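Q: Quick one: sequence plus predicted model below, questions after.
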Amino acid sequence: MQHAYSDDFPEPVATPAKVEGQTHLTADKLDGEMNKVLKARGNVVVTRDDARLTSDWLDYYQDKNELKGGDRFTLTRPHERVDGTTITYDMDTHTGDGQKPVFSGGTPPMVLRGNGERVEFRGPDRYALYNSRATTCSVNDDSWYLVSSRLDLDYTTEVGVAHNAWIQFQGVPLLYTPWIDFPLDGNRKSGLLVPSFTSGTRGLGIALPYYWNIAPNYDATITPSYSQTHGTGLGLELRYLQPDYSGTIYTDQRLNDPTTNTHRYLWSVKHTQTLAPGLTMGVDATTVSDDNYFTDFADRITIADNTNLLRQAWVNYAYSWNGGSASTGLVAQRYQTLQNTSNSVTPPYALLPQLSFSANQSLPANFSANLTSSITRFSHPTLQEGDRTILYPSVSWNFDQMWGFVKPKIGVNYTYYDLSAYSGTAEHSITRTLPIFSTDSGLYFDRDTTLGGTNYTQTLEPRLYYLYVPVRDQSKIPAFDSSLNDFSFARLYSENDFSGGDRINGANDLTGGLTTRMLNVDTGREIARLMVGQRYYLNKQYINSSGTIVTHDSNSNYLVSLAGEPIEHWNFDSLLEYDPISRQSQQYNAQLRYQPATGKTVSLRLRFQREGQTDVDGNLQDLHQIDFGFQWPLTRNWYALFHKQYSLQDKQALDTLAGVEYNEGCWTLRLVADRYVTNYVNVTNSIFFQIELKGLGDLGTSPLETLRLAIPGYTKTNESQP
């Protein structure tokens, strides 16, 4: 027979109503002296609020509200459970200790479980486990454990701290540390992060980052490091976020690099701020100590992106009114240009400063008035300098219907150059005034069709774009910021073939284009998209990059694009530029990708551009490359990783990457080797080794950014498909 007892009643009663703060006890047998000690034997269950304790036997000291129990006990609270042999527990303070604990706590996916010799209960949701092992792996999976002499778990602050700890991975002890802390809920917290290791051409290296969670909107990462080649270093990244401003400050310092015997460094600052409604400002600046900094310390992604290091500060004010808006901005900008020993680079012009203003106003009958303008002072250490003023007012009309659109536009581009304050061979002042007229128009047709029992919608979208700009010689105008845009569909339908404001192509052109699409009615999937376009030159004169008037053929090259997903998970994309006069392709690229699920992707890309690169001597030569990559499962857990970029023109591999990824659910291993060309003569080798432990962190150096760049569609196998 089971008995029940409550400490708020003078005598035992059966199944009383549950009251907050009340201790309720049931057992097969109850005896003892009231208000002193109550002995419960067999199937003992004690509950108080959200805590529940079960055991084989239990002594309940009523005056202290303390319990002693065994031979087996189970203590549960929401999202927490501790099993053991014997227990001493204070129901008021939730303190005590237990022997031979087996524990689990937290909410998915961050559930920590393990065992130890003794557990110390330190209050609600606070524990200390001695000589323990802990893991986030599921039950019956003992792939890895965090072994420690003492493990403090505080679920009120969601912080775990391990003392004299190491990682035991597949039975092998790794990474001993006298102290380590980690979040119990997966959120950020202060503490040592897992060290990262590097190897390859630059030699062995190790970095030990410390994360400082200063406040909810401030944090910092301090990273001392050592490189076999470049000695000791110290990195610091500070991030901050406020309602009106945010930013990042980063630096890496090498006080005495053995390879150069100099102090080497990187500084980077990014800051944006709202000063008042509509008024914003920002700073974006990066500087390094020498031209070879990124080659020696960065990965290939950073090397490729950092030939010209931006240093910019700006202020912008934007405002709007009924039917209109305007913005004005002031920017100062210059670059640090990193020179390549095999091929020198001309630095871009500095803007010191540039003041810009733009506005638009809606007018009746779908008309609108627009203005773009700027005043810029261009500075350069070796090239012609000067001031440039641009005023470009225009009026446009927008007639847009479901069946088509017509968008005419007329404007006048006025440009003034003041070169009198600067040395050079150009004239002291130059004025250029060019009217610009364009009309963009298109029609939409569609029809329903059925193929193989599947319903489709086929569209037909013809488009005509007319552009008129008088041809004016611009050879005496400096080219401060202009360059010829790549030939593309966007350029076919734009009013200027050049970027910047120094070159405006003369034109009396008509561009004709046609797009047709095949859409699956049920899924909306674009089965195929074909685009064709060509520009017809009614006036054969045009402006080249130097500003000189030259002639071209009657028609431009053809542009053809074919893309779509003809079969589910199979994506195809291609672009071809074909010269009908020489009957040669000027450029083409085609990519085929198959991606049926997470961890499964195969891609093949072919790219060609006539005179699209320079050789080691600075001469133009064709660019002809093939690119192949895949991520594919070998077994249930093993995945193969591969990427190769090969230059058919140079007959050499530009990049070769090979690796494996193993996903066991609660841990993932990645081993990747990468060999890539950094310039015309140098090759860099890198080896990435990473063990990612679910909920705790990762060991080694992460190859994820390299894999995402090298293998289109790469996904982490322990994450869902994006």
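A: It's in.

Q: only C-alpha atoms for contact and neighbour calcs from this point on.
A: Noted.

Q: Which of the three states applies to the residue nearest to H643 when sequence neighbours are not counted?
A: Spatial nearest neighbour of H643, chain neighbours left out: G629 (4.0 Å); criterion: C-alpha to C-alpha, 6 or more residues apart in numbering. At G629, secondary structure determined by DSSP: H, G, I helix; E, B strand; the rest coil is strand.

Q: and the comparison structure, right after this:
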Amino acid sequence: MMPLAGLVAGMAVAVPPLSAADAPTAAELDWRPRAELPAGVQARLPAFCDGGYLAPEGAAGGDELFAGAPDTGQPLRASGLSARYEIDRELYLSGDVRLQQGRFVVTGDEARYDQAAGAVSVSGPLVSRGDGFLLTGERADYDLGSGRFDINTATFLLHGPEMRGSARSLARISENQVEISGGSLTTCAPGRNDWALVASEIVLDRAEGFGTARHVRLEVRDIPVFYWPYASFPIDDRRKSGFLYPAFGTSNAGSGLYLSTPYYLNLAPHYDATLNPQYIHGRGLFNEVEGRYLSRFGESVLQLGYIGNDVEYQDENPGADGERWALDFSTRAQLGGGWAGYGDYSVVSDDDYLSDLNRTLEINQATHLQRRGGFRYRDRSQFFEAYLNGYQTINDRIAAADKPYAQLPEVLYGVTTDFGLLETSLESQYSWFYRDNTGLTGLDRANGQRLRLLPEVAVPLRAQWGFARPSVTLDHTRYQLDDYDPGSSIERTVPVVEWDSGLYFDRQSSLFDIPYNQSLEPRLYYAWADADADQDDIPDFDTALKSFSFDRLFQRNRFSGGDRVGDANQLTVALTSRFNDLLTGAERARVSLGQVYYYDDREVTLDGLGADNRSDSPLAGELVLRPLDTLDIRSSGLWDARTRKTEEGRSQLVFHSADYRYLASIGHTYSRDSFEQSDIGAVFPVTDRVSLIGRWVYDSQLDRTVGTLAGLEYNNCCWSVQLVNQSYLTDDSELDNRILFQVQLKGLGGSSGSSSQISEAIYGFDERERRRFGDRY
């Protein structure tokens, strides 16, 4: 028998009781229109929400249904306006009844406490509030010994996920388990049943971290649209096996109409898998699977795709058997002591797999698939890395002589040491290059080994007002070649002298009453490299001519890779000015301009490119403006003073409102006589709930549209929908059109399809998605 404490009885007042049918639901008790919410809550509330839930002042927070469960180790405290007590038998309370045991509180009109049975019955309308949980009903029975609590005609509210519901009956049968009969739940505002999940029976098990439901149906505007005979779902952060939301879409090229029904397998705390069977019209049943494994060192991910009989592929490729597959594997490991390991391997059965079938494999649409794995070590003064690297070429238009070499292996080592004023360093690289040279001749046929050493001695001088760093480097390379007739051994040694120096001036002022700091940073960089002009007998294993830009002003070698060392005798003159907001520290503007002056002709070439006899470079400049925290304007380019023409240019404006409802980006990319594209993208709300989504990419050289994205988005406080049409230029110069559709139910997730594609196309959309259904209070 539980002790009874705190009995309070008062004078009864003749006020007609409120019937349970007329009593407000749990959601209605705590719902507040937008205008009645505190200013801070209103500021975080999305524009498409009419209001939100707010617990009374002093109510505990949290979002667990079980947080307000009765504590059977605590005494029961009871109060009411009037009381009748039969010693050792029964206590009867009426009028503003309040019962409390630990953190469990229930209020109602009447209560009877049977001391012999240790049971309390409360008649309503009654209200029970716990930490982040509110419950109302007509009648409740409570067993003081077991803690079981049964309530009839119940409504409930979970403040954390903003989920409300109702039940014919609700029973807390043990400390960790709740049973709901004839229940429904939704995240829509009171009075709005845009969608709801209705089930004949729901069991929530906190010990296991999931709930189960039987005879579940999804209702839209009280109309059933989907049925599950059985469903399970998580109620905390623990993962649970089960079906994920289906995805569907269509494409006029490649995939056609498709429907997928992914299933998640929670196999163990440290590994899981997702199966994704899909039906693709015209192709048949296509399956994808992803497995993830987490160890104390890091994470590994394996992804597979397979279709046994692709009918459309057989029709397009007579003689093909229709069996197609792909594999993508990645792993990362932190081994401790500065050591790390990594691996990436991708392979597809045919060149058209990615454009025809790939949806979830993390393989970029590319001409080559990389396979790379190795180890690296780093500390304050040393760096070491060794790896194997290879490729699968998936474009049959690439000639054998243009296919990349594999590195089997490549080993890198670097070390830096200080000796007083002197700083010495060594960069080294050993590579064994290989590719299939069947049918190739001459230099294209060469395979072999390359050793490159770059010892350097420098004098780094630094002060607040500037810096200087003179250095001398010896760039030595040795080759041991196979399948190359003129000679198997080649050596090249190039002495290099560099002097990098700069000054720093600043002043403080104000603009529009905002203090700022302006800096003026002149910089001089000189480079001399005595490289032999004739390096044409050296194969091209991994080298290319770098594109010229502002960053290239301070690099002495105009070639990437290690097979060409450019000759140099040049001076770079550059100037940068920055404007920093002293209140926030933000860089509001940066302007940079520079030019290279050449004192000798450049003679070293790669495939005929890289030589030049002019005495100066085009002017290279960068402009970055950030007048607002939500607006970025960037422009960079090359301008030739001799021809008075722009050689290259890239400009971009990116804007987002503080809440990311408005997004806009405008871009232009230009390379004289070869490339020019314009790019416009935006998300524009036409009302608080409806937004237009669009992107357009136009190629002036091709005089055609090469990509579009157009769609509509509808949001309210409990669900959203996106309908998007996407087109992009394929390898065969056709526009592939895809229709993507996504529905999101707040609190329950949604179908996949459009959001990832929009995020790739429009800057800031992924942040907008995170905020749309994120935490609001």
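A: Looks like it came in fine. This one's a predicted model, so the numbers in the text were calculated from it and none came from an experiment.

Q: follow-up on the earlier one: need the counterpart of the residue nearest to H643 of structure 1 in structure 2.
A: When structure 2 is aligned by TM-score structural alignment, G629 of structure 1 is paired with G681.

Q: how many other residues sit next to that match?
A: By the measure other C-alpha atoms under 10 Å, the count of residues near G681 of structure 2 is 23.

Q: Would you check that it makes contact with H656?
A: No: assessed by C-alpha atoms under 8 Å, G681 of structure 2 is found out of contact with H656, at 11.6 Å.

Q: Going along the chain, name the strands of the stretch 551-700 of structure 1.
A: Ranges of strands in the stretch 551-700 of structure 1, per DSSP state E, counting those that start in this stretch, are 558-567, 570-579, 584-597, 600-614, 620-633, 638-647, 652-663, 667-677, 683-693, 697-700.

Q: any chance of the ones you listed in CSV, with distance to S358 of structure 1 too?
A: Shown next, in CSV, are these (distance: least, C-alpha to C-alpha, whole Å):
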stretch, distance to S358 of structure 1
strand 558-567, 33
strand 570-579, 35
strand 584-597, 36
strand 600-614, 36
strand 620-633, 39
strand 638-647, 44
strand 652-663, 44
strand 667-677, 44
strand 683-693, 47
strand 697-700, 49
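
Q: which one of those strands lies closest to Y155 of structure 1?
A: Nearest to Y155 of structure 1 among these is strand 697-700; the distance by C-alpha to C-alpha comes to 18.8 Å.

Q: Surely G707 of structure 2 touches V697?
A: Yes: taking C-alpha under 8 Å as the definition, G707 of structure 2 is a contact partner of V697 at 5.0 Å.

Q: List the single closest residue to the alignment partner in structure 1 of S759 of structure 2 in space, sequence neighbours excluded.
A: Correspondence of S759 of structure 2 to structure 1, assessed by TM-score structural alignment: R708. The shortest distance from R708 of structure 1 to any non-neighbouring residue, by C-alpha to C-alpha, 6+ apart, is to Y714 (5.4 Å).

Q: That neighbour: neighbouring residues, count only.
A: By other C-alpha under 10 Å, the residues close to Y714 of structure 1 number 24.

Q: corresponding residue for H263 of structure 1 in structure 2?
A: Going residue by residue (TM-score structural alignment), H263 of structure 1 aligns to E323.

Q: correct me, but R172 of structure 2 touches S146?
A: No: R172 of structure 2 lies out of contact with S146 (C-alpha under 8 Å); the separation is 10.2 Å.

Q: In terms of neighbours, single out the busier of the two.
A: Neighbours per residue (other C-alpha under 10 Å) separate R172 of structure 2 from S146, with R172 holding more: 22 against 15.

Q: Can you tell me the SS state at the more buried one?
A: Reduced to three states by three-state DSSP, R172 of structure 2 is strand.

Q: follow-up on the earlier one: got any residues that touch both of G681 and H656 of structure 2?
A: Common contacts of G681 of structure 2 and H656 (C-alpha atoms under 8 Å, 6 or more residues apart in numbering): 663-664.

Q: one step back: surely the match of S759 of structure 2 is within a helix?
A: Yes: the assignment for R708 of structure 1 (three-state DSSP) places it in a helix.

Q: What is the burial count for it?
A: A total of 13 residues lie near R708 of structure 1 under the criterion other C-alpha under 10 Å.

Q: ok, it to N360 of structure 1 distance?
A: Applying C-alpha to C-alpha, to the nearest Å, the value for R708 of structure 1 to N360 of structure 1 is 41 Å.

Q: next one: Y542 of structure 1
A: Counting by C-alpha to C-alpha, the separation of Y542 of structure 1 from N360 of structure 1 is 30 Å.

Q: Looking at the two, which is more packed in?
A: Between Y542 of structure 1 and N360, Y542 has the larger neighbour count (other C-alpha under 10 Å), namely 22 against 19.

Q: The more buried one matches what in structure 2?
A: In structure 2, Y542 of structure 1 lands on E603 (TM-score structural alignment).

Q: Wait, A682 of structure 2 touches A664, no?
A: Yes: at 4.2 Å, A682 of structure 2 counts as touching A664 under the criterion of C-alpha under 8 Å.

Q: Relative to structure 1, which residues correspond to stretch 103-120 of structure 2?
A: Taking TM-score structural alignment, stretch 103-120 of structure 2 hits residues 50-67 over in structure 1.

Q: Can you list the buried residues in the matching stretch?
A: 51-62, 65-67 (16 or more other C-alpha atoms under 10 Å).

Q: Kindly indicate which of these lies nearest N413 of structure 1.
A: Of all the buried residues of stretch 50-67 of structure 1, N413 of structure 1 sits closest to A51, with 77.8 Å by C-alpha to C-alpha.

Q: leaving aside the residues next to it on the chain, what's closest to that closest one?
A: Using C-alpha to C-alpha, 6+ apart, the nearest residue to A51 of structure 1 is R77, at 4.8 Å.

Q: Could you find the counterpart of that neighbour in structure 2?
A: Alignment note: R77 of structure 1 maps to G130 in structure 2; criterion TM-score structural alignment.
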